[in-house]
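**Student:** Only the shape, not the letters, is given here:
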C-alpha cells in the first residue's frame, strides 16, 4: 500500500486544489471499502498534516465511517470539519457524537449541537439535554429542544424556555406545546405584565400560526396585548382567513389618531380574505365580509381597515417585523 500512497501523492502534486480533490475522490471511490480504502486512509493519516487532511477527505468520500467517528474533536480543524460533515450526512453512530462532547471545546460543542439538529437525532438530543444542563448550562441544552419529541419539549419548556435563543423552530415543530406554555404564562400574569409575555413568546407564537391560527386568535382575544408584537402583525392575513371580525377585536386600542393608510399592516389585511371566508367558510351564520381595497360605507370591511390604520403606529413602535424563517 505504501507504493499506492506514494503514487497517489505524486499524481496529486501538480494539480490545482479543485482538481486535486476530484482526483482523490475518484481514487477513493475506486477502492474496495472493506480493505483497500481503510488501508489507504490509515497510511495517509500516519504521515503529516497534509496527508492527514487527504485521509479525512478520502474517508468522507468513501464513507469510511469508523475513521471519521473518531475525529470529531481532532486537533486539526480541517480534519475535524470533514468529520463534522460526515456526522451530518452519514450514519455516524450516536455514541460517537455523545463521546465527542467529553473533551470538546466550547466551539466544538456548538458544532456538535448543530450536527445533532441538522441530522435530527431525537434520541441522542434527549439523552444530551440533562447532561448538557448539568455540565454546561441551560442555554447549551436548550439549543437541542427543536429535535426532541413533543412530550420531551412539553416537559422541558417550563425550565428551559428562558434559555431559548430562538423560538421559531420550536413554534414550527411543536405549535401545541409552545401555545400551551405561552398561554399558561399569560394567564398567570397580571394585566400590566401581559405585554412582556407577548414579546417573549411572539416569535414562537407567530411560527405556530401556520398550524394553529384559530387557537392563536383565541389567545389574543383572551389575553389582549396593549401592543401587538411585530411578529404577529406579519401573520394578520392568516387570522383574517379564520374570521376578519374576530381579528379586529384583539387589536390594541389606538393611542392617538394617525393617517397610516399605507402601512404594511393595512396592506396585509387588504390583500387577505375577510370575514368568515377563507378555509372556514361562514361562521355562525355571519355574512362574510368582502375584502376590497375601498369598501363601501357601512361595510364591516371598512371598520376593519380603519381599525388596522389606528393600531398600525403601535405595531411600528414594537419594531420592524423579523424576517420570516422556517
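**Tutor:** Sure thing, it's come through. Everything numeric in this text was worked out from a predicted model, so none of it was measured. Numbering: from 1, shown residues only.

**Student:** switch to C-alpha atoms for all contacts and neighbour counts from now on
**Tutor:** Will do.

**Student:** Which stretches in the stretch 151-300 of the chain count as helices?
**Tutor:** Applying DSSP state H, counting those that start in this stretch to the stretch 151-300 of the chain gives helices spanning 168-173, 175-188, 194-222, 230-233, 236-242, 244-248, 264-271, 300-317.

**Student:** Now residue 268. Nearest residue, chain neighbours left out?
**Tutor:** Nearest non-adjacent residue to residue 268, counting by CA to CA, 6 or more residues apart in numbering: residue 237, 5.9 Å away.

**Student:** putting a second one here so we can go through both:
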C-alpha cells in the first residue's frame, strides 16, 4: 500500500489526469482508515510544489482530515457567496456511482458545509450521498455530522 508522497507520485506518473485523481482519492481514503496514516502523506505533499499541494488538498478531502482542510480553507478568504455551482459538482460526482467520485463528493460537500455553516442545500446534498451505491461512500456520508464546523 502507498504510504509516502514519493510512492504516490511514482504511482501517479503514468496515469492520465482523471485516473490520478481517482488513485489519490482511493489512497487517501484507505490511509485515513488506518489511524494516523494519512497525515504524514499530507504533510509531505504540502511541503512540495503547487501540484503536490493540490494533491494534498484532494487527499485531505477524501481522507476527511478536517484539520488539514480548515487550515487550508482559512487561506482563501470569505465563504463563496453562492455555493450552487460547487454543490452541482457534488451532485455530478455523487451521481457518477463510482467510489472515488463518491468520496470526492462527500469531501467536497463536507468542506462546503463547514465553510458555509451548513446551508440546507449542502445538508441535502450530503443526505443524498447516504444513498450512494458504494458502501464506503455511504459510510463516509453517514460519518459526517451535519452542522459541526
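**Tutor:** Arrived safely. Values in this document were obtained by computation on a predicted structure and should not be read as measured data.

**Student:** Got a TM-score for the two of them?
**Tutor:** After superposition, the two chains reach a TM-score of 0.51 (TM-score structural alignment, normalised by the length of the second structure), with 91 aligned residues with a CA RMSD of 2.8 Å.

**Student:** returning to what we had before: and the helices of the stretch 151-300 of the first structure, which is most packed in?
**Tutor:** Using mean count of other CA atoms under 10 Å, the stretch among the helices of the stretch 151-300 of the first structure with the largest mean neighbour count is helix 236-242, at a mean of 25.

**Student:** so that helix matches what in the second structure?
**Tutor:** Across the second structure, nothing matches helix 236-242 of the first structure (TM-score structural alignment).

**Student:** Equivalent analysis for stretch 131-140 of the first structure, please.
**Tutor:** Going by TM-score structural alignment: stretch 131-140 of the first structure matches no residues.

**Student:** what distance separates that stretch from the middle of the whole chain?
**Tutor:** Averaged C-alpha coordinates place stretch 131-140 of the first structure at 20 Å from its chain's average position (CA atoms, centre = their mean, to the nearest Å).

**Student:** returning to what we had before: the residue nearest to residue 268 of the first structure and residue 213 of the first structure, how far apart?
**Tutor:** Using CA to CA, to the nearest Å, one obtains 10 Å as the distance from residue 237 of the first structure to residue 213 of the first structure.

**Student:** What number of neighbouring residues does residue 101 of the second structure come out with?
**Tutor:** Counted with other CA atoms under 10 Å, residues neighbouring residue 101 of the second structure total 22.

**Student:** Per the alignment, it pairs with which residue of the first structure?
**Tutor:** In the first structure, no residue is matched to residue 101 of the second structure (TM-score structural alignment).

**Student:** Can you tell me the element the spatially closest residue to residue 101 of the second structure that is not a sequence neighbour falls in?
**Tutor:** Nearest non-adjacent residue to residue 101 of the second structure, counting by CA to CA, 6+ apart: residue 93, 5.0 Å away. Using DSSP states H and E, residue 93 of the second structure sits in helix 84-95.

**Student:** Identify each buried residue in the helix or strand just after that helix, please.
**Tutor:** Once the chain leaves helix 84-95 of the second structure, the next helix or strand it forms, by DSSP H and E, is helix 99-116. Across helix 99-116 of the second structure, burial judged by 16 or more other CA atoms under 10 Å covers 99-116.

**Student:** between the helix or strand that helix 99-116 of the second structure is followed by and helix 84-95, how big is the angle?
**Tutor:** Following helix 99-116 of the second structure in sequence order, the next helix or strand is helix 120-129 (DSSP H and E). Counting by axes from the mean of the first three to the mean of the last three CA atoms, to 10 degrees, helix 120-129 of the second structure points 10 degrees away from the direction of helix 84-95.

**Student:** which helices and strands sit right next to helix 120-129 of the second structure?
**Tutor:** Here helix 120-129 of the second structure touches helix 84-95, helix 99-116, helix 135-143, going by 3 or more CA pairs under 8 Å, 6 or more residues apart in numbering; DSSP states H and E.

**Student:** between the ones you listed, which one is nearest to residue 29 of the second structure?
**Tutor:** Nearest to residue 29 of the second structure, of all these, is helix 99-116, at 7.9 Å by CA to CA.

**Student:** In terms of secondary structure, what does the closest one contact?
**Tutor:** On a contact count with 3+ CA pairs under 8 Å, 6+ apart, helix 99-116 of the second structure meets helix 17-33, helix 50-62, helix 84-95, helix 120-129, helix 135-143.

**Student:** Minimum distance to residue 76 of the second structure: which of those helices has it?
**Tutor:** helix 50-62 (13.0 Å).

**Student:** who touches the closest one?
**Tutor:** The list of residues contacting helix 50-62 of the second structure from outside it, by CA atoms under 8 Å, 6 or more residues apart in numbering, reads 21, 24-29, 41-43, 45-47, 66, 68-69, 72, 103-104, 106-108, 111.

**Student:** one more time with 6 Å
**Tutor:** Identification of contacts with helix 50-62 of the second structure by CA atoms under 6 Å, 6 or more residues apart in numbering yields 25, 28-29, 42, 45-46, 103-104, 107.
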